[in-house]
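Visitor: Output the structure for:
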Amino acid sequence: MKKKTVYKLMSGIVILTIAAYAAIYFLNMQSVVKKAPNVIDPNAPPTFSQLIYGDFDNSLDKPMDVAKIGEFLYVSDTNNKRVQVFDTSGTSFFKFGKEGEGKGDFKFPYGITGDKEGNVYVADLYNGKISIFEPKGKFIKYFEDKDKVLKSPAGLRIYDEKLYVTDVQQNKVYVFKLSGEKLLEIKAGANDKDTFKAPNAIALDKKSDELFISDSGNQRILAYDSKGNYIRTINGSKDGNGSSVFVNPRGIGVDSRGILYVVNNLSHTIYGFNEKGKQVFTFGSMGDQNEQFYLPNGLYVDDNDRVYITDTLNERVALYY
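Guide: You can find the predicted model right below:
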């Protein structure tokens, strides 16, 4: 047999051997991946990531609420009478609004939300209006409250083409069409005698369609079904009727696990509750270090389970994963 033929046969055997080992290795790795156990704690608190202050010339001053709309983070920079816009790494992009009474001006910008087109809705607690802006901050119009029921809009959220609004001074919670017609006034509890006291924030559990409202003055979170019917009260006690763990609960949000986050404003902490309303974690304390807060207020959970918290008197937004 010629040498060239021998070399070709030997080379072919080597290549086939390597290919066989590679196939066996790949199959083994696949089986390892498939058999790997899920070690993530379903009730674990999020992990601290970073703090967002704004840049030197445009630092935040009393940020009250935060929302991720499209690819950007919108923060109500309340004492500066404007909205600041960041990417999720904390880089400042632009700002809009100023103090005044004209179109696009603010007295006390508070709650923020966005629609599917990326338009930004900002509630002004003091002028009683909700302003609508293009994603880059150009004023479009005021939200048309056709029934003229709003006086002090605070918390805002848009779900399924409906705008949910808390009215702090009137102790009311309303649901509107985006065109301005009032659809519903949500009742405070199980009976007509129960009333809200300074309702603050709204959140939806997309898995269960449960709606949550922070009833700040009554130290509780109220849960509702998709039609606005009261389901239960969450306050850290076994049945929701005992002593509350809350002291002025404010911002709320729900992650993909169904964990409900609650900002406990006056204790400078964040609580986590599972789908049964049982408290599963708490984090934070009073201070100005990482993982500390000073009167936190707003909270937003994005589609990737990033948690954004406005640390109001520390003048920053805390980001957790």
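Visitor: only C-alpha atoms for contact and neighbour calcs from this point on.
Guide: OK.
Visitor: hey, where'd the helices end up in the chain?
Guide: Using DSSP state H, the helices found in the chain span residues 3-35.
Visitor: Might one say that residue 110 is in contact with residue 80?
Guide: No. Contact between residue 110 and residue 80 fails when scored by Cα atoms under 8 Å: they sit 11.7 Å apart.
Visitor: out of the two, which sits in the busier spot?
Guide: Each of residue 110 and residue 80 has its neighbours counted (other Cα atoms under 10 Å); residue 110 has more, 28 against 21.
Visitor: Just give me the neighbour total for residue 174.
Guide: By other Cα under 10 Å, 18 other residues sit near residue 174.
Visitor: and the nearest residue to it once chain neighbours are set aside, what is it in contact with?
Guide: Distance criterion Cα to Cα, 6 or more residues apart in numbering; nearest residue to residue 174, sequence neighbours excluded, is residue 185 at 4.5 Å. For residue 185, the contact set (Cα atoms under 8 Å, 6 or more residues apart in numbering) comprises 172, 173, 174, 175.
Visitor: Buried subset of these, written for PyMOL?
Guide: Paste this into PyMOL to select the buried members of the contacts of residue 185, with burial taken from 16 or more other Cα atoms under 10 Å:
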select buried, resi 172+173+174+175
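Visitor: For residue 15, state which of the contacts of residue 185 is nearest.
Guide: Distance to residue 15, by Cα to Cα, is smallest for residue 175 among the contacts of residue 185, at 68.4 Å.
Visitor: Disregarding residues adjacent in the polypeptide, which is nearest to that closest one?
Guide: With Cα to Cα, 6+ apart as the criterion, residue 175 has its nearest non-adjacent residue at 4.6 Å, and that residue is residue 164.
Visitor: Please provide the structure for the following sequence as well, for comparison with the first:
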Amino acid sequence: MNTRTNRGLISVLMVALILTGFGCGSSGEDSSAIRKENGVIYNPDKGLLQDEAPPVDFELVETIDLSGIEEPVISSIAYLKIDEQGNFYFIDRRINKLISLDPDGNLRWATGEEGKGPGDFENPFGMSIYNDKIYVANVQGSRLDEFDMAGNFIKTYDLPKDIRFASLVDIRDDGLILMSGANFGTVGSLVYTMELGDSLRIRQNINIIETEDDEYSRATMRGGIEMRENVFIYSFSTEYRQQFYDYEGNLMTEVRRDFSGTLGPGIYADGGSVSLYSLGNVSSPVFMDNGNYLVRVNYPTNIDDPHAYARRASTGETESPIYARIMDVFNAEHELLYTFDDLEYVEELGSLGIRDQEGFYYSVFSNDLLIKKYKLNMN
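Guide: A predicted model of the protein is given here:
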């Protein structure tokens, strides 16, 4: 074949590829490809390994049943933490107690009662373990209470008055405290980094706003926040979107994923009354040892417009949401690898949001009073 003929065939093939859209959409972009622009990673709805074996397997190691504990009768499990010896610590928000179990699920101790006094609990918003102490954001997030590892109350740190409904995210190994507060008038959060001394000192105040939509101007709702060594991650509640910030408040990376499900919240205002309905949500990422991470998504399949649903629900003119659940696997470069979309399987796995010193992951099933322990096997 001579050179002229060869070039002619190449030209014809190039034209054919363009006309058929191979490798690009009508806008010149491949909707199935991952794009990275200006610090934002845009993922398609299908993972890179979706047609292959899953990149991780979940092996159930143990199920701990708390329903057999006779005194106190445990009714809920919130803010579960695990110490270096494998002991469990959590808040039972219904009976207002701080509770500890041994690694086998046997009761070690329980302390507290409803109230605002020293050692009492009223609407706690988060718990963490740091330097052999337990810290609880207590009394609707107005104070930070300190306990020893036997549940004995030590002292209270008052939070600044302008931090409202503060939630304790976690405490870093060097003592840096991460808290979030209500960001009234929008969907988002006021995120605070603090230091603990004789009192709480604020280092940074980071204002995160998810949307400027006027419909949310009377809302107060925030997404999930996860603390890591060098960054914290904010997970949106209005769309599939996560932002990675350093502790000076600089936005480092944003991760998005093409997702057609409905995420909340729905808002309906009638005069001076405002109804807010939390619908779908995107979880905080759960990181694995190889840098990959999991994101769990709950979303209603029978709701297209959250605000229309809120209007109907406020007058009792609608059905209850029917939820689907998926779990996405991303690699360390924030690229979508795989989606677990079997509803029953994802529900059985739970959140996998707690990791112990030995590398096992735990899911809490509060309504069933179960804690499931998993080993994650990388493929």
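Visitor: if we can go back for a sec, give the aligned equivalent of the residue nearest to residue 175 of structure 1 in structure 2.
Guide: Aligned counterpart of residue 164 of structure 1 in structure 2: residue 178 (TM-score structural alignment).
Visitor: Would you check how far apart the residue nearest to residue 174 of structure 1 and residue 149 of structure 1 are?
Guide: 10 Å (Cα to Cα, to the nearest Å).
Visitor: same question, residue 276 of structure 1
Guide: Computed as Cα to Cα, the residue 276 of structure 1 to residue 149 of structure 1 distance reads 34 Å.
Visitor: So for those two, which residue has more residues nearby?
Guide: More crowded of residue 276 of structure 1 and residue 149, by other Cα under 10 Å: residue 149, with 12 against 9.
Visitor: counterpart of that one in structure 2?
Guide: In structure 2, residue 149 of structure 1 lands on residue 162 (TM-score structural alignment).
Visitor: Residue 82 of structure 2: how many residues sit nearby?
Guide: Residue 82 of structure 2 has 21 neighbouring residues, counting by other Cα under 10 Å.
Visitor: Between the two ends of stretch 141-154 of structure 1, how far is it?
Guide: Using Cα to Cα, the end-to-end distance of stretch 141-154 of structure 1 comes to 18 Å.
Visitor: what comes up buried for it?
Guide: Going by neighbour count (16+ other Cα under 10 Å), the buried part of stretch 141-154 of structure 1 is 142, 143, 144, 145, 150, 151, 152, 153, 154.
Visitor: Show the contacting residues for the last one.
Guide: Looking back up the chat, that one is residue 154 of structure 1. Contacts of residue 154 of structure 1 (Cα under 8 Å, 6+ apart): 110, 111, 123, 124, 125, 165, 166, 167, 168, 200, 201.
Visitor: Could you see which of the residues you listed carry over to structure 2?
Guide: Compared against structure 2 with both residues aligned by TM-score structural alignment, their matches' Cα atoms under 8 Å, those retain 110, 111, 123, 165, 166, 167.
Visitor: residues in contact with stretch 131-149 of structure 1?
Guide: Residues from elsewhere that reach stretch 131-149 of structure 1 (Cα under 8 Å, 6+ apart): 95-97, 103-104, 118-124, 129-130, 178-182.
Visitor: Please, a ChimeraX command that selects the buried ones among those residues?
Guide: In ChimeraX, this line selects whichever of the contacts of stretch 131-149 of structure 1 come out buried by 16+ other Cα under 10 Å:
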select :95,96,97,104,118,119,120,121,122,123,124,129,130,178,180,182
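Visitor: Point me to the helix or strand that includes residue 10 of structure 2.
Guide: Taking DSSP states H and E as the criterion, residue 10 of structure 2 maps to helix 3-20.
Visitor: Where in structure 1 does that helix align, residue-wise?
Guide: On structure 1, no counterpart of helix 3-20 of structure 2 exists by TM-score structural alignment.
Visitor: could you say what helices and strands the following helix or strand past that helix packs with?
Guide: Next helix or strand after helix 3-20 of structure 2 toward the C-terminus (DSSP H and E): strand 35-37. Applying 3 or more Cα pairs under 8 Å, 6 or more residues apart in numbering; DSSP states H and E, one finds that strand 35-37 of structure 2 contacts strand 40-43.
Visitor: For the strand it packs on, grab the matching residue range in structure 1.
Guide: Per TM-score structural alignment, strand 40-43 of structure 2 has no counterpart in structure 1.
Visitor: just how off-centre is that strand within its chain?
Guide: Relative to its chain's centre, strand 40-43 of structure 2 lies at 19 Å (Cα atoms, centre = their mean, to the nearest Å).
Visitor: same thing with stretch 78-96 of structure 1?
Guide: 16 Å.
Visitor: coming back round to it: next one: the match of residue 149 of structure 1 from residue 368 of structure 2, what distance?
Guide: Between residue 162 of structure 2 and residue 368 of structure 2 the distance is 37 Å, computed by Cα to Cα.
Visitor: now residue 359 of structure 2
Guide: Applying Cα to Cα, the value for residue 359 of structure 2 to residue 368 of structure 2 is 24 Å.
Visitor: Ok, residue 337 of structure 2 next?
Guide: 32 Å.
Visitor: Comparing those two, which residue is more hemmed in?
Guide: A side-by-side neighbour count of residue 337 of structure 2 and residue 368, using other Cα under 10 Å, places residue 337 first with 20 against 13.
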